[in-house]
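# Here is a sequence together with a model predicted from it:
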Amino acid sequence: MLNYSHLIDRKPPRTDASPPRHPALPSNPVLVKSLPRTSEISKRAEQYAHSARKQHILNDALTSAVETPLDARPAPSADDKQLAASSDGAAGTAPATTRSGPGKRGGGPYEPFEVLRAIEKKDLAVILDVKSHQFDLLVTAGPGQPLPLVYAIRMGKSHADMAIVIVGAISRRVNDTSDDELAQKDPRTLATLRAIRANLKIAISASLSGPDGDTSLLSSFLQVIVMLEGNKFLQSSTSTLSLALRSPLASKPVATAQRLMLKWVSRELAARQVASVEEYVANAVGDLVLLGLWSIVQDQLARGQVDSIPLYYFARDDRIQKAVEERMSDLRRRKGSVTQLSKQVRSRLDVALDVLGRRSLNGRERVDRLRRVFDEGEKREAVVGSAAAAAAASESS
């Protein structure tokens, strides 16, 4: 085989190649559409970062709310084990409760997917009907489905009104929880309250992730915590206040009550949120003082002469104040019962009820007046007024 590679290598290059018809243009790329300004890019980046941060907070809140242990979760009775198992869990499977009142088209109870579909379609009538007859569907999730509140939040700003409706229904359910429901400790009621707690925590986290920070749900959240696991805290605090009220000038009972409440609230809320529940804390401080005073009353009277104050009254409007007033009125109707109490206890009860009953004052002002009387030893005439003090003194004597 012949090899001609040496001839090819010796061949000189061609020099008669014709030049290109048009000279090459210099490279100068031009954007068809100009880039946005740096400020616009920064603004969009902040929006995307905020959305990602909000979603991260929402996911963390859901995980934390579902996994947070409850200290005072009572064990269901043998008859209720099956019922409790089906309704347990804050974000568990939604129970197919039977509806009362007007039914949906076709009859029968709503299903979890129908609630999500109503949220997507903004069908307010269905949501309100579920709220009235199958409330558990608003705070629990079906198998493999998100919570209705989470679903509404994930739908974005276009469905913010649906999220507000759901949160409003949840908050209203907290206020509408009856004393009988709490006294009976029905497993279904406790399961609903646990689910409400999880949803409120999600709502708080989602709203506080924004720049304005909506804190209107914090009091409802704290109230649910009290309903579920407040007994241990209240019993311990009542004992502490009872001892402090026996020597108030030295022990500062009102300051002690404030410290106990702030410590408890700080366990559940972030530091920046505590200031938003100042009125709730002030009302709770007044209730702790009354519980401590009533504990002394029970110690000074024979067993069975007075009823105890239900702890589920705590921080629910003025229920503890009214309960103390009713029991004191009952003692006064029975001859000799009130005289068994020391004059100091009667006087302190009178001034506490008088100050806490002045609803024209806000919570902080009422607590400040209590502090001046109990912790600083000011004359009650200077705090509650001479006329009220004179009337209370004549009644106590």
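Great, that's in hand.
# hey, let's count contacts and neighbours off CA atoms from now on
Noted.
# Check the secondary structure at residue 372 for me.
At residue 372, secondary structure determined by DSSP: H, G, I helix; E, B strand; the rest coil is helix.
# measure it to residue 232 for me?
Using C-alpha to C-alpha, to the nearest Å, residue 372 is found at 29 Å from residue 232.
# More neighbours: which of these two?
The residue with more neighbours, out of residue 372 and residue 232, is residue 372; 16 against 11, by other C-alpha atoms under 10 Å.
# Give me the buried positions along the helix or strand where residue 86 lies.
With elements taken from DSSP states H and E, the one containing residue 86 is helix 81-87. Using 16 or more other C-alpha atoms under 10 Å as the test for burial, helix 81-87 gives 84, 86, 87.
# Pick the one among the residues you listed closest to residue 312.
Residue 312 lies nearest to residue 84 out of these, by C-alpha to C-alpha, at 21.4 Å.
# Identify the residue nearest that closest one in space, chain neighbours excluded?
residue 187 (5.7 Å; C-alpha to C-alpha, 6 or more residues apart in numbering).
# How about residue 214?
residue 207 (5.4 Å).
# So what's the residue count around that neighbour?
The number of residues near residue 207, taken as other C-alpha under 10 Å, comes to 19.
# Check it against this one:
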Amino acid sequence: MVEPTNYHPSSPSSISVPPLSPRQSRNRNTSSPRNNVRSPKIQSSPILLQPLPATSSLNKESIYASELELDKQTKQLNREKQLSEALKDQLYSIEREKIKIEQGTWSKNNSKFEYKDKDDKIIYSSENSKTKPFNNPPQAFELYKAIDDHNFEFIMRIRDYQFDTLLQKNGNEFPILYATRLGNQWRDVVILLVGALSRYVNHLEPEDFEKKETLRTLKALRANLKLAIDHTLINLPPGHSTNLLSSYLQVLIMSEGDSFLLKSMNEISLIIRSKINSSNSNSNSNSNSKLNSEIIKPVFQSENIIRKFCTKELRGIKEGIIDVEEYISNATLDLLILSCWNLVSNQLNIENLPTHTFARDLRTYSLFIEAYENNLTNLNKLNPKLKKILNILIDLAGDSKKSVKGRLEDVRNVLDT
């Protein structure tokens, strides 16, 4: 029996082979002809588990989805618009509050003011006095108590910081109507309240007349004034006159803003232009001429426009209230002047007369004369008929030797014939 051979570690047959490195292993695998054979590519052929819906169904779903998206976008735009308007209202309220606090009793240009009665007696003067804001909003009964007690300072604090309280109805009466009914001893209070309404209107800018808040306030203001006019007329003794009525009318017209005057100016300007054109044509028949003479009366139409602002009771009174008739005559003359110059400005491309002096004595007439003298060279280009009307207004509308009613009648006798 052959015994197993014992190998020595040093013998060649017992030498172990070292393992291959990873790089050698990769080279060996790639060199194998078996690895050069690639598996065949399987062609893709997707299969739907469920069939596609019909085209009509897809169209319905697309229309429904688009309507939902449109509705969603519309709601989003409306929500953004509402938020924007709410933000603007809030900012406007904050700005108005700042202005009220900065103005105090009056604006910087009117830091001193006085209230006078018909005898030029000073009822109240605010020189070196400033009103203080309220810690808590005043109640209506506090205002009426201030009216009873002739508490001018409290009324003026409400005017400066809580103006809407002066226009709010408490019970069955408004503050100005309540003060009017108390009698002549509260005449100074009524003058103070009218001055507060006038001050509010005078502080408005042209763009303020387009804001909802201002329009609501002006509507309430006009309602107060018309009620005060009605009450004054009903309780006015025969032959008695009061300059409060003319003050009511002044603030009433001012509360309409420039829109009223511009509209009235355009209307009277058309009438004056028609009068000029009708005088140039002599081919009309007698009947047509008579009809035109009744319609084309600029003075009559101007006075009619002014009287439309009066309440129903005041329209029915034709004579007897001197102050009211003088105010209406003054306003009528000023409307004629503004309307004539409106035609001039359109022809010569110059500025219109300002409207802030409307129905205030001879202020509009003075501005009219100043504008006329500043444009003498350009006025030669005007229609001779229009220039003649301007000269008539210059000669008759400013005659200080006559009353305002006398001046209006002189102009009427020339222009309405």
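Great, that's in hand. What you are looking at is a predicted structure, and each value in this text was computed from that prediction instead of being measured.
# After superposition, what is the TM-score?
Overlay of the two chains. TM-score (TM-score structural alignment, normalised by the length of structure 1): 0.56; 284 aligned residues with a C-alpha RMSD of 4.4 Å.
# wait, isn't residue 320 of structure 1 in contact with residue 326?
No - checked against C-alpha atoms under 8 Å, the pair residue 320 of structure 1 and residue 326 is beyond contact range at 9.9 Å.
# Give me the more crowded residue out of the two.
Shown here are residue 320 of structure 1 and residue 326; by other C-alpha under 10 Å, residue 320 has more neighbours (23 against 12).
# Now which residue in structure 2 aligns to residue 298 of structure 1?
Counting by TM-score structural alignment, residue 298 of structure 1 corresponds to residue 345 in structure 2.
# Sorry, slip of the keys, the one I care about is residue 206 of structure 1.
So, by TM-score structural alignment, residue 206 of structure 1 is matched to residue 231.
# Equivalent analysis for residue 329 of structure 1, please.
Residue correspondence, TM-score structural alignment: residue 329 of structure 1 in this structure matches residue 373 in structure 2.
# quick one on the thing from earlier: from memory the residue nearest to residue 214 of structure 1 sits against residue 213, does it?
Yes - in terms of C-alpha under 8 Å, residue 207 of structure 1 counts as a neighbour of residue 213; the distance is 5.7 Å.
# If we ignore the residues flanking it in sequence, what's nearest the equivalent of residue 304 of structure 2 over in structure 1?
Residue 304 of structure 2 maps onto residue 262 of structure 1 when the alignment is built from TM-score structural alignment. What sits nearest to residue 262 of structure 1 in space, not counting adjacent residues and going by C-alpha to C-alpha, 6+ apart, is residue 281, at 7.3 Å.
# Spit out the contact partners of that neighbour.
With contacts defined as C-alpha atoms under 8 Å, 6 or more residues apart in numbering, residue 281 of structure 1 is in contact with 258, 261, 262.
# Tell me the one of these nearest residue 382 of structure 1?
Checking the contacts of residue 281 of structure 1 one by one against residue 382 of structure 1 (C-alpha to C-alpha), the nearest turns out to be residue 258, at 22.5 Å.
# Which other helices and strands does the helix or strand where the closest one lies contact?
Per DSSP H and E, residue 258 of structure 1 falls inside helix 253-268. Counting contacts by 3 or more C-alpha pairs under 8 Å, 6 or more residues apart in numbering; DSSP states H and E, helix 253-268 of structure 1 is packed against helix 231-244, helix 271-274, helix 278-300, helix 363-374.
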